[in-house]
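Participant: I'd like to go over a predicted model; first the sequence, then the structure.
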Amino acid sequence: MEEAEIIRRVGELRQEHRDLDAEIDALAFDATTDQLQMARLKKRKLKLKDQITALEDQLIPDIIA
């Protein structure tokens, strides 16, 4: 992927991560929240964070020591 594509994709993933965070926060205050659904959302959020980190690592040039 080119740098511009990586930056665009990171932006999309960050937005999805924020959206999931808001959804998780909203469900946390609902007494009837399905705990399995909450766990799935949190797992998805962690996967997004891992994807973001992996893409950001591609933007950092390797330093040869």
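Facilitator: Everything's here; your move.

Participant: Please count neighbours and contacts with C-alpha atoms only from this point.
Facilitator: OK.

Participant: Tell me the secondary structure of residue 32, please.
Facilitator: coil (DSSP: H, G, I helix; E, B strand; the rest coil).

Participant: Distance of it relative to residue 5?
Facilitator: 40 Å (Cα to Cα, to the nearest Å).

Participant: go on, residue 33?
Facilitator: On the measure of Cα to Cα, residue 33 and residue 5 end up 37 Å apart.

Participant: which of those two has more neighbours?
Facilitator: The neighbour comparison of residue 33 against residue 5 (other Cα atoms under 10 Å) goes to residue 33, with 13 against 10.

Participant: here's the one I want to compare it with:
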Amino acid sequence: MAEIDEQEMLRAKLEQLKTEHGDLDRAIDALIESGNYNSLQLQRLKKRKLILKDQIYATKNMLLPDIIA
């Protein structure tokens, strides 16, 4: 029972991370299109996006069962 709750929590976290990643992607595109940004601001957004990508990957791995080959 606790394993199911943990799986559901991980799925919810994964969806939240994917949403935030997509939002950041759109924000970066809009910022670039506006032409009104500084490179530090853009760099920070891109770094946050990479961190989210790593967290998405790690969360996906937690959801996959261990398979012994």
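Facilitator: That came through, no problem. Given the structure is predicted, the values throughout are model-derived calculations rather than measurements.

Participant: Taking the centroid of the first structure, which residue is nearest it?
Facilitator: residue 48 (2.8 Å; Cα atoms, centre = their mean).

Participant: residue in the second structure matching it?
Facilitator: Structural alignment (TM-score structural alignment) places residue 48 of the first structure against residue 52 in the second structure.

Participant: Equivalent analysis for residue 6 of the first structure, please.
Facilitator: Aligned partner of residue 6 of the first structure by TM-score structural alignment: residue 10.

Participant: and its match, what helix or strand is that in?
Facilitator: helix 2-34 (DSSP states H and E).

Participant: Output the contacting helices and strands for whichever strand or helix holds the residue nearest to the centre of the first structure.
Facilitator: Using DSSP H and E, residue 48 of the first structure sits in helix 35-59. Judged by 3 or more Cα pairs under 8 Å, 6 or more residues apart in numbering; DSSP states H and E, helix 35-59 of the first structure is in contact with helix 3-28.

Participant: Specify the angle between the helix holding residue 10 of the second structure and helix 39-63 in degrees.
Facilitator: 160 degrees (axes from the mean of the first three to the mean of the last three Cα atoms, to 10 degrees).

Participant: can you pull the buried residues of helix 2-34 of the second structure?
Facilitator: 10, 11, 13, 14, 17, 18, 20, 21, 24, 28 (16 or more other Cα atoms under 10 Å).
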